[in-house]
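Colleague: Need coordinates for the below:
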Amino acid sequence: MAQMNMLQAINQALVIAMEQDETALVFGEDVGHFGGVFRATSGLQEAFGKDRCFNTPLTEQGILGFANGLASNGFTPIAEIQFADYIFPAFDQIVNESAKFRYRSGNEFNVGGLTIRTPYGGGIAGGHYHSQSPEAYFTQTPGIKVVIPRDPYQAKGLLLASIRDDNPVLFMEPKRLYRASVGEVPEGDYTIELGKAEVVQTGSDITLLGWGAQMEIIQKAADMAKEQGISCEVVDLRTLSPWDVPTVAESVKKTGRLLVSHEAPLTGGFAGEIAARIQQECFLYLESPIARVCGMDTPYPLIHEKEYMADEYKIFEAIVASVNF
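Modeller: As a prediction, this is how the structure comes out:
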């Protein structure tokens, strides 16, 4: 075990993947000798050469088109989109090509070796073009998995699992935690199963569900609630598509209440899908309406970032309201 931050854990996962798979290639804007804007790919070009870690032109659609071509020919492309906010020019390539490649060919061909890495989320004073959380756009697309880690240990294990999965995976990294989140991480090779939520803390009064950087905020709210005698069960979804309905439903049947929190806007956010499905699965067990504590239905504001974010105080207030309903 070693102490490392999330960037170091991601970098170590990439090194392991490239050492074990000679077809693994890392590419994107500035990922070569520069190591990417956040330095997540530092040292890869020196270690594996310019043929396996290289810069691309500034064209997200081209990055993903190139990645699809590589994956369809048996390579293991690990493509980086520098910010999730800039993934939209590649949206067509991802949802109409990457996700449908296997289906449209009748399983004759696939791009299952593709992994797309991208930093997402706010909390860094990045303004409206460097703070968005667009995960929900991709969860409606059959054929692609969506994975989001909450800490360095999860990041390394989930990224290695994503790279080795036989489906294309969108791996979204909470940029606010890149250097802020530090923890014990095995230096060797390990994976964490995709599609499985994790019960981070057991409780009896309410289930708190989230993913990524929001898990730290949720835990703070749970600690505040504990001081008021409220027992919170905390669940990290980890994989949004496909998401682990049984684990979440089992928790809600025990606690009778559910609160979902994410950074993305409320309307159309993935919390709405969770609420609808859990209402269907757990209707007779619910003691109060399912609560959603999310971002606002506005562009992500720079000067009002603190007001926009779903912080621990907003979550705590929603916990109390749910328990006292």
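
Colleague: make it CA atoms for all contacts and neighbour counts henceforth
Modeller: Will do.

Colleague: In three-state terms, label residue 234 for me.
Modeller: Secondary structure assignment for residue 234 (DSSP: H, G, I helix; E, B strand; the rest coil): strand.

Colleague: Please tell me I have it right and it contacts residue 201.
Modeller: Yes - Residue 234 is within contact range of residue 201, at 4.9 Å (criterion: CA atoms under 8 Å).

Colleague: State the next helix or strand along the chain beyond the helix or strand where residue 66 lies.
Modeller: Residue 66 belongs to helix 60-72 when assigned by DSSP states H and E. Helices and strands here follow DSSP H and E; after helix 60-72, the next one along the chain is strand 76-80.

Colleague: Run through who's touching that next one.
Modeller: 21, 23-29, 31, 63-64, 67, 70-71, 113-118, 163 (CA atoms under 8 Å, 6 or more residues apart in numbering).

Colleague: Can you select the buried ones from those in PyMOL?
Modeller: Of those, the buried ones can be selected in PyMOL as follows, counting by 16 or more other CA atoms under 10 Å:
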select buried, resi 23+24+25+26+27+28+29+31+63+64+67+70+71+113+114+115+116+117+118+163
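
Colleague: from the contacts of strand 76-80, which ones fall inside strands?
Modeller: Of these, the ones assigned to strands by DSSP state E are 24, 25, 26, 27, 28, 115, 116, 117, 118.

Colleague: Which one of those is nearest to residue 229?
Modeller: Distances from residue 229 to the ones in strands among the contacts of strand 76-80, taken as CA to CA, are shortest for residue 118 (39.1 Å).

Colleague: One more, so I can put them side by side:
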Amino acid sequence: MAKKPFGYAWLEGVAQEMRANKSVCYIGQLNIPTSTLPTGEVIDLAKEFGTVRTVRAPIDEDLNVNMSIGAAMAGLKMVAAIPSMVPHWGLEFIHNQAGSLRLMTGGQANTSFVLIVQGASRVGGPAAQHVIVGAEAAYATLPGIKVVVPSDAYNGKGLMVAAIRDADPVMFVSYSEVGSTAPVEVPDEAYTVEIGKAKVRQEGKDLTLVAWAPATIDVNKALPEIAKAGVNVEFIDLQSIKPLDTATLFASVKKTGRMLVVEHGPYVGFSSHVISEVAQFVPGAKLRKITFPDAPGPGAKEMIEWMRPDAPKILDAAVKMMTI
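Modeller: Got it, this is the predicted structure:
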């Protein structure tokens, strides 16, 4: 086991599954990724598996999604990468074909594949049309599709391996800000992180704090200050937003009586769904959320920082939650 960055870890999971299962193939839009550790280990899918099992595809999201669905129906397991949070070009095929055909055919048609959605983050610099954050909420509305949002290298690799082995199509949302986090200990062998299972990162009794990447980064910065303010927080990293681990959420909120959800998406985002689920099954719980405002993400770094639900805003919201 060694410390590995996020990008290396999930790619290692892909490579290990390709070695173990010859039906696993990779489609990369414009390029096939490589990654190197400081100690010299290199993952180069194109060099190791050749052009038969790695495809350098053009900038055509419809094509890449359709190739993956067709290949799955022919018995292959595709891992396809689409950059910059633009899989909506292929949503018709994800929605009407990938998510439906297995059930429509009584299980005779296999349409399982992994779609890596390489998302940006709200960090300033790119113009608004290039900073689409929170779109995983839209993907979660698609029947028959699973959605995972890893927050570090460990669950990045584990969720990738689980997604490749899953019988359903899985959207693997990879945020660039998570890719910039510090390396963490990651096993060298293949392993899975259960899809649909949240991770309790910190146990507490006063307030349930819920987030998923990239908001987990801000929550981790806020936790020490919240503790200094005297609030004992239970922090839940969803990891998967579909299926949603409602059992873990309900158990935590029944214990604390309060839940604060932090999201980097817009005001009408997945945090609203989390709150609606808890409100139905934990009567009397105090529920709040903090998100980006209902506005496109500006390119100016200063404006992004003002809009971002960062550690000071999370601290303020957590302290105020204890007064209601």
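
Colleague: Got a TM-score for the pair?
Modeller: The TM-score (TM-score structural alignment, normalised by the length of the second structure) is 0.93; 314 aligned residues with a CA RMSD of 1.5 Å.

Colleague: picking that back up, compare residue 234 and residue 201 of the first structure (neighbour count), which wins?
Modeller: residue 234 (23 against 15; other CA atoms under 10 Å).

Colleague: still on that earlier bit, could you give the angle of the helix holding residue 66 of the first structure to strand 76-80?
Modeller: Calculated by axes from the mean of the first three to the mean of the last three CA atoms, to 10 degrees, helix 60-72 of the first structure forms an angle of 170 degrees with strand 76-80.

Colleague: which helices and strands sit right next to helix 60-72 of the first structure?
Modeller: strand 76-80 (3 or more CA pairs under 8 Å, 6 or more residues apart in numbering; DSSP states H and E).

Colleague: Which of the residues in stretch 53-69 of the first structure are classified as buried?
Modeller: 53-56, 59-69.

Colleague: I misspoke; the intended subject was stretch 240-247 of the second structure.
Modeller: Using 16+ other CA under 10 Å as the test for burial, stretch 240-247 of the second structure gives 240, 241, 242, 243, 244, 245, 246.

Colleague: which one in the second structure is aligned with residue 118 of the first structure?
Modeller: Aligned by TM-score structural alignment, residue 118 of the first structure pairs with residue 117 of the second structure.

Colleague: so what's its match closest to, chain neighbours aside?
Modeller: residue 173 (4.8 Å; CA to CA, 6 or more residues apart in numbering).

Colleague: SS state for the one you found?
Modeller: Residue 173 of the second structure ends up strand, using three-state DSSP.

Colleague: any idea what residue 153 of the first structure aligns with in the second structure?
Modeller: Using TM-score structural alignment, residue 153 of the first structure sits opposite residue 154 in the second structure.

Colleague: check contacts around that match.
Modeller: Per CA under 8 Å, 6+ apart, neighbours of residue 154 of the second structure: 6, 9, 184, 185, 186.

Colleague: and with 10 Å instead?
Modeller: 3-6, 9-10, 183-187, 191-193 (CA atoms under 10 Å, 6 or more residues apart in numbering).

Colleague: Now do the contacts for the residue most central in space within the second structure.
Modeller: Centroid-nearest residue in the second structure: residue 149, 1.1 Å away (criterion: CA atoms, centre = their mean). In this structure, residue 149 of the second structure makes contact with 117, 136, 155-156, 159, 171-175, 178, 212-214, 237-242, judged by CA under 10 Å, 6+ apart.

Colleague: Do a quick rundown of the strands in the stretch 101-250 of the second structure.
Modeller: Assigned by DSSP state E, counting those that start in this stretch, the stretch 101-250 of the second structure shows strands spanning 114-119, 146-148, 170-175, 184-186, 199-202, 207-211, 233-237, 240-242.

Colleague: can you tell which of those strands is closest to residue 311 of the second structure?
Modeller: Using CA to CA as the measure, strand 207-211 is the one of the strands of the stretch 101-250 of the second structure that comes nearest residue 311 of the second structure, at 12.5 Å.

Colleague: quick one: the closest one to the first structure mean distance?
Modeller: Mean deviation of strand 207-211 of the second structure relative to the first structure after superposition (mean CA distance after the TM-score superposition for the first structure): 0.5 Å.

Colleague: on contacts alone, who are the packing partners of that strand?
Modeller: Applying 3 or more CA pairs under 10 Å, 6 or more residues apart in numbering; DSSP states H and E, we find strand 207-211 of the second structure packed against strand 199-202, helix 215-228, strand 233-237, helix 246-256, strand 258-262, helix 270-281, strand 286-290, helix 311-321.

Colleague: so that strand versus helix 215-228, what angle?
Modeller: Going by the same axes, to 10 degrees, strand 207-211 of the second structure makes 160 degrees with helix 215-228.

Colleague: can you state the direction angle for strand 207-211 of the second structure and helix 311-321?
Modeller: On the basis of the same axes, to 10 degrees, strand 207-211 of the second structure is oriented at 150 degrees to helix 311-321.

Colleague: Pull the distance from strand 207-211 of the second structure to the chain's centre.
Modeller: 17 Å (CA atoms, centre = their mean, to the nearest Å).

Colleague: same question, stretch 198-217 of the second structure
Modeller: Using CA atoms, centre = their mean, the mean C-alpha position of stretch 198-217 of the second structure is found 15 Å from that of the whole chain.

Colleague: So the nearest residue to residue 34 of the first structure once chain neighbours are set aside versus residue 186 of the first structure, what's the distance?
Modeller: Nearest non-adjacent residue to residue 34 of the first structure, counting by CA to CA, 6+ apart: residue 42, 6.9 Å away. According to CA to CA, to the nearest Å, residue 42 of the first structure stands 20 Å off from residue 186 of the first structure.
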